[in-house]
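Enquirer: My questions concern the predicted model and sequence given below.
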Amino acid sequence: MQFLSPGEIVLKTLVQLIPVWASLALLLTLSFVFRRRLGLYGHVVASGTGLAGLILVGFWLFAAIFANQIELFNPLAQIAELQHAAPGAIDPHSGLPYLFGGDKLARDVFGRVVAGARIVLIIAPLATLLALSVGIALGLPAGYFGGRIDATLSFLANLVLAFPIILLFYLLVSPGILETPIPYVLAAIFFAFPIVLFSIFFIAGYRARPAALAVRLALTFIAGGWLFATFVFNADPFGLIQVSPSTLNIFVAVALASGPGIFRIVRSLTLDIKTREYVFAAQTRGESPWYVMLWEILPNARGPLIVDGCLRIGYTTILLGALGYFGLGMPPESPNWGTMINESSRFMRIYVHPALPPALALMSFVLGLNLLADAIREESLRD
């Protein structure tokens, strides 16, 4: 069997990633040229910490986008001769190399790491946004109205937080739960939150402009209805996304586990911001409570929420890896980074190369998110 030299492996890898390098260079160039017009993002890019985080996160973002162009082999394809092959092993049939070697099922590790980025970049941000919508929709009225509403919602949040988080994740993503309607009922509830939240947001802000309101509500119901049908009923009307029950359970688990924490943050921010003068001014003008909450309080709470969102995407990424490592969550054949580490851990003493790329990918992506969160926090405090 023929092999590439270490230098050839590095060179070939860099060449395969040309779409990523080009896109990343374009993003950084535009960010620096227009940074004075980009507000908070422009200040974040100008800092060393923010720039490092942007490079790491941007690398994996573009790797996910151009995954099909980067991969040399299908991440699920098996070539028997390349089982546990060392990095740089050349496929005798196609003449193409397994850049990072082969795993125990003779699949290309390089292609699976790149494909795993697409899974992470789809599930982690969407699941986090779902949890944010739940926390915001419940935290704003709890902090603004107080009284019984606050007491009831805070009790429910504390009830969920009191449940052992590991056991909660295990129950929600275990195969047995798929046979019950619980995940689908919870998914229907959670995916209704973004639709309701955006509808109230537009109604409160555009009630004096019926034409603009109608357009925004139509877009909200089209996009929200598409996501609702896709994730709750696995009936994508456009045929773009196929959602497995295990993937749906991950969304439910993240929303249920992260929602109460976000609720408490939003509630605390609302209790503080509602005492500001611009909130009193809006109330004096006769604005509705939901207008005050969504158009006055929420924009001024965006800094801490953006920081928390970045961190929670990292937590969700780690969660995906942990679930994959324990054989839960994504299907076994899925090129999930955690699943790859789990499959390689049994042969670590003999074959180290299949476990290192997914571990480094997971670490670098989460590190990039943490660096971005730190930079955003610093810039928010300056403002």
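Expert: Good, I have the coordinates.
Enquirer: When you work out contacts or count neighbours from here on, use the C-alpha atoms and nothing else.
Expert: Will do.
Enquirer: Confirm that residue 332 lies within a helix, as I assumed.
Expert: No. If the criterion is DSSP: H, G, I helix; E, B strand; the rest coil, then residue 332 is coil and not within a helix.
Enquirer: Just give me the neighbour total for it.
Expert: Residues contacting residue 332 under the criterion other CA atoms under 10 Å number 13.
Enquirer: Below is structure B, check it against A:
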Amino acid sequence: MRKEETVKILLRNKLSLIGLAIIAGLILMAILAPVLAPYPDQALGEPNLQERLQPPSRTHLFGTDHMGRDILSRVIYGARTSLLMGFSVVALALLIGVPLGLMAGYFSGKTDLVIMRVTDIFLAFPPLLLALLIATSLGRGMTNAIVALAISWWPWYTRLARGMAISVKERPYVEASKAMGISDWKIMLRHVLPNSLSPIIVQATMDMGSAILEAAALSFLGLGVQPPTPDWGLMVSEGKDYFLNYWWYPVFPGLAIFITVMAFNLLGDAVREVIDPRLRRRLL
């Protein structure tokens, strides 16, 4: 995969560039939140009751909430929480799902049967519903929400990794490695895993937006991030009761969620075009 070809494909897809720029901006915003936020103390929960529910103005570009806190500052800090939860959910789901899928596909037999039957049990439930049940059992909090979402997501990566492992293990270089006496675990790490990564990376990139959205849903329902920690889903939940008279309260954090999810979906399309050989040939 030549760098020039990758750049050429990305430049052709303007929407992908927009998504990549938005994500880069969000990551930068999360890192520099203490510098960018106009009112860092309010972002972290300090009340300012003298200015509660003020409309957007020069002083407060996004207005203020029911505690008088600057919504722009809380949206900026909320990027930290939302991105952290999204990355954590996908990473944990990958760590659980991919090794199980590779073992199921490579070893087949009883190993495949046991792993895939357990996977089917988890897949029988809608992911968000299963996450709600797990989060309710574990209790409220960001860590528990991450664990709940990861447990509900790992089966999808298991099925994807299993399919790739079944395809890769039949290739000549794997058969040659077996004939040379190389152990199964080394073959999995050196050959099966690297050659199975492309669709997994694409899926993980596209899942980032969904992970952020579902994490926001748990916070909205009171099972995720707890106040006064700034979080977009929590802010929408707090602002829903004020929507008719103070529209800015839930609208701006809601827009932040929408833009972030859209950006990751656009980036996922770009990654798919770059990695998939058939799409590369068509685009070049």
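Expert: Cool, the structure landed. The structure presented is a predicted model; accordingly, all values stated were derived computationally and were not measured.
Enquirer: What sits closest to the residue nearest to the spatial centre of the second structure if chain neighbours are left out?
Expert: Centroid-nearest residue in the second structure, with CA atoms, centre = their mean: residue 208, separated by 2.3 Å. Nearest residue to residue 208 of the second structure, sequence neighbours excluded (CA to CA, 6 or more residues apart in numbering): residue 86, at 5.6 Å.
Enquirer: Tell me if I'm right that the one you found and residue 205 touch.
Expert: No. Checked against CA atoms under 8 Å, the pair residue 86 of the second structure and residue 205 is beyond contact range at 10.4 Å.
Enquirer: re earlier: going by the alignment, the residue nearest to residue 208 of the second structure corresponds to which residue in the first structure?
Expert: Under the alignment by TM-score structural alignment, residue 86 of the second structure pairs with residue 124 in the first structure.
Enquirer: circling back: now for the aligned residue in the first structure for the residue nearest to the centre of the second structure: which residues touch it?
Expert: Using TM-score structural alignment, the partner of residue 208 of the second structure in the first structure is residue 313. Residues near residue 313 of the first structure by CA atoms under 8 Å, 6 or more residues apart in numbering: 124-125, 128, 369.
Enquirer: And for residue 30 of the second structure?
Expert: Residues near residue 30 of the second structure by CA under 8 Å, 6+ apart: 76-80.
Enquirer: The second structure: which residue goes with residue 332 of the first structure?
Expert: Per TM-score structural alignment, residue 332 of the first structure is aligned with residue 227.
Enquirer: brain fart, residue 6 of the first structure
Expert: So, by TM-score structural alignment, residue 6 of the first structure is left unmatched.
Enquirer: now the strands for the first structure?
Expert: For the first structure, applying DSSP state E gives strands covering 89-90, 97-98.
Enquirer: and the ones you listed, which is most packed in?
Expert: Mean neighbours per residue, mean count of other CA atoms under 10 Å, is largest over the strands of the first structure for strand 97-98, with a mean of 25.
Enquirer: Would you mind pulling up the elements that that strand packs against?
Expert: Applying 3 or more CA pairs under 8 Å, 6 or more residues apart in numbering; DSSP states H and E, we find strand 97-98 of the first structure packed against strand 89-90.
Enquirer: so what secondary structure elements neighbour the strand it packs on?
Expert: Packing partners of strand 89-90 of the first structure (3+ CA pairs under 8 Å, 6+ apart): strand 97-98.
Enquirer: What is the neighbour count of residue 117 of the second structure?
Expert: Counted with other CA under 10 Å, residue 117 of the second structure comes out at 11.
Enquirer: how far away is it from residue 124 of the second structure?
Expert: From residue 117 of the second structure across to residue 124 of the second structure, the span is 11 Å (CA to CA, to the nearest Å).
Enquirer: for the second structure, which helix is longest?
Expert: Assignment by DSSP state H gives helix 71-107 as the longest helix of the second structure.
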